[in-house]
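>>> Fold the following and give me the result.
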Amino acid sequence: MGKIIAIANQKGGVGKTTTSVNLAASLGVLDKKVLLIDADPQANATSGLGIDVDSIEIGSYQLLEHTAKAEDCIIPTNSPNVSIIPAHIDLVAIEIELVDKEDREYMLKKAVSHLKTEYDFILIDCAPSLGLLTLNALTAADSVIIPIQCEYFALEGLGKLLNTIKSVQKIHNAALDIEGMLLTMYDSRLRLSNQVVEEVQKHFSDMVFETIIQRNVKLGEAPSFGESIINYDVGSKGATNYLSLAREIIQKNES
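Down below sits the predicted model:
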């Protein structure tokens, strides 16, 4: 039975999509069968895995609307063992369209929960907001990874996200767990980076992944070539970090 993991933080630029794409690719090369669901209207996870967003005819929009079955939305990617349900800019409209639907928070859960028997991991790349799209992802997920960038204001907004997770646990998904907090964009030369790491580890000790994602030029370059860091430069620091994170998650879920 697979596990659904949402990757969420309402702040933009914290490394959500980078984590979604590269964690998926890392789990894939470690022989896990992975499905990535792009639930962000910006569709960066889709283009980051080499898929032409303009050519998407069915994807997460149709999935949430229940006008297409999950199986019809899934397409293979250039990463071994990784498939994706792509996104398109159309997804922007979904929040308005679902607003007066019954069970609107459960649309994604209803559409994908049966896929847990087909995949080891289903990752959901969430939009940078706490709107209906993210709510659907958290309701469908077994757990959530929270990327936190090692920069000023890193913890700003974290309380809001944790409160949202609490209310989802209370109302929609009692089983939702925090998979872990992931420190991203770490630069060991900066005092501020080290302070953020210390602070997050002090406040959230067991909830923080041991793996820290370091700032890495190759990580920034890979998406413009439509490749994960594993395909783009497997010897880079970024690839090493994400493979380490993938191993940590596998170990945690198999122990």
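>>> C-alpha from now on. contacts and neighbour counts both.
Fine.
>>> End to end on stretch 138-152, go ahead and measure it.
End-to-end distance for stretch 138-152: 26 Å, by CA to CA, to the nearest Å.
>>> Buried residues in that stretch, which are they?
138-151 (16 or more other CA atoms under 10 Å).
>>> and of those residues, the nearest to Lys252?
If you rank the buried residues of stretch 138-152 by distance to Lys252 using CA to CA, Ser143 comes first, at 12.3 Å.
>>> ok, then the element right after the longest strand seen in the chain?
Identified as the longest strand of the chain according to DSSP state E is strand 177-186. With elements assigned by DSSP states H and E, the helix or strand that comes after strand 177-186 is helix 191-204.
>>> mind listing what's buried in that next one?
Buried residues in helix 191-204 (16+ other CA under 10 Å): Ser193, Val196, Val197, Val200, Gln201.
>>> do the same with stretch 115-123
Those would be Leu115, Tyr119, Asp120, Phe121, Ile122, Leu123, for stretch 115-123 by 16+ other CA under 10 Å.
>>> One more sequence to fold, the one below, so I can look at both together:
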Amino acid sequence: MQQSHTTTVVTLGLAGGQGKSTVALMLGRYLGRLGIPVLFVDADPQSSLTSFLGVKVQPNTPTLLEVITTTEEKTPLINAIAPVPDVQLDNRTINNTNLFLIPSDDGLENANYKLASSGISLFILRNRLQPIANNFGVIIVDPPPERSHLAQTSLGAGDKWIIPAEANVKGVQSLVRTLELVKEFQPALPYGELMGVVPFRAKWTGVNPTKATKSSISAMGEIVGLDLMLPHILESDVYKNAINQRVSPTDLGQPGLEYPISVLAQKLKPTLPEQYALLIPTETV
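Below is the predicted model of the structure:
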């Protein structure tokens, strides 16, 4: 039975460079290309997602800071939602009609003070998003790579949590720390569920993974269980080029590199409203 409410996906990671923003970005672009309306929420003061999506924060236009720190009466949420602009690529127009963003800038760091003084900081973002959630097929939140109140309110907003982690020793350590955060707050968030772990920047030599990649992915599987291990994302300049050009690997002629994202979409499919679930192909590509 399909869900009737909009699912919020949160990419989690307590270290930089783990692929958190990349997975959020690529998943949203993949779903948007299928015709599913996606709302991105950039909850990181570094504003990587805002930059990657090419959204310019306009003067006197509310960002996530105002959404978190003021009421709906003072800052209507709809006023903070910006459309993601289309992109020109090789005389083609990459249409982003289905993509929207609540942007951030470096001022978002100030939200931590507001959240710290609130007794319900874990639920503030979730509560603010609920009135407009059903206008979208999926909401994707990208929190900061640190243990902060912004990370906690992002965690509380999520129905499904994804943990990207580099396929190396640093990534394994980040995974352990991120799981500790989830474990700490899980009792207060019975609606939240770990969707899986995505090894990031996996390195291969020829047709085989390097020893470091193989041992790191194996260690991750031992920590979370094989059922929660998702396909890895290869280390490839194609991802970097896609991010820089504000497109997807498929737009650059490399649809195979989106296989891990298509598997994520398959896992997400049963949680989506039926009209959007039907848009996700039965078979991964």
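>>> sorry, back to before: got JSON lines for the buried residues of stretch 115-123 of the first structure, with secondary structure too?
As requested, these are exported to JSON lines (DSSP: H, G, I helix; E, B strand; the rest coil):
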{"residue": "Leu115", "secondary structure": "helix"}
{"residue": "Tyr119", "secondary structure": "coil"}
{"residue": "Asp120", "secondary structure": "coil"}
{"residue": "Phe121", "secondary structure": "strand"}
{"residue": "Ile122", "secondary structure": "strand"}
{"residue": "Leu123", "secondary structure": "strand"}
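>>> got these as JSON lines, with distance to Asp54 of the first structure columns?
Formatted as JSON lines, these follow (distance: CA to CA, whole Å):
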{"residue": "Leu115", "distance to Asp54 of the first structure": "26"}
{"residue": "Tyr119", "distance to Asp54 of the first structure": "27"}
{"residue": "Asp120", "distance to Asp54 of the first structure": "29"}
{"residue": "Phe121", "distance to Asp54 of the first structure": "27"}
{"residue": "Ile122", "distance to Asp54 of the first structure": "24"}
{"residue": "Leu123", "distance to Asp54 of the first structure": "22"}
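>>> which residues in the stretch 1-150 of the second structure form helices?
Listed in chain order, the helices of the stretch 1-150 of the second structure (DSSP state H, counting those that start in this stretch) span 20-33, 48-52, 64-69, 111-116, 124-133, 149-157.
>>> closest one to Tyr239 of the second structure among the ones you listed?
Across the helices of the stretch 1-150 of the second structure, closest to Tyr239 of the second structure is helix 20-33 (CA to CA), at 8.2 Å.
>>> Kindly calculate the angle that that closest one makes with strand 193-200.
Orientation check (axes from the mean of the first three to the mean of the last three CA atoms, to 10 degrees): helix 20-33 of the second structure against strand 193-200 gives 110 degrees.
>>> mean deviation of helix 20-33 of the second structure from the first structure?
On superposition with the first structure, the mean distance recorded for helix 20-33 of the second structure (mean CA distance after the TM-score superposition for the first structure) is 0.8 Å.
>>> against the first structure, where does that helix fall?
With TM-score structural alignment applied, helix 20-33 of the second structure matches the range 16-29 in the first structure.
>>> Quick check: buried residues in that stretch?
Those would be 16-29, for stretch 16-29 of the first structure by 16+ other CA under 10 Å.
>>> Residue in the first structure paired with Leu179 of the second structure?
Per TM-score structural alignment, Leu179 of the second structure is aligned with Leu162.
>>> Let me fix that, I meant to ask about Pro83 of the second structure.
Per TM-score structural alignment, Pro83 of the second structure is aligned with Pro76.
>>> Who's the closest spatial neighbour of its match, skipping the chain neighbours?
Leaving out its chain neighbours, the residue that sits closest to Pro76 of the first structure by CA to CA, 6 or more residues apart in numbering is Ser83, at 4.4 Å.
>>> tally of neighbours for the one you found?
23 (other CA atoms under 10 Å).
>>> can you tell me which residue in the second structure aligns to it?
Checking TM-score structural alignment: Ser83 of the first structure goes with Phe100.
>>> Surely that match is in contact with Ile78?
No - using CA atoms under 8 Å, Phe100 of the second structure is not in contact with Ile78; the gap is 10.9 Å.
>>> What residues of the top helix by length along the second structure count as buried?
Across the second structure, the longest stretch assigned as helix under DSSP state H is helix 169-185. Residues of helix 169-185 of the second structure classed as buried: Val169, Gly171, Val172, Gln173, Ser174, Leu175, Val176, Arg177, Thr178, Leu179, Leu181, Val182 (neighbour count, 16+ other CA under 10 Å).
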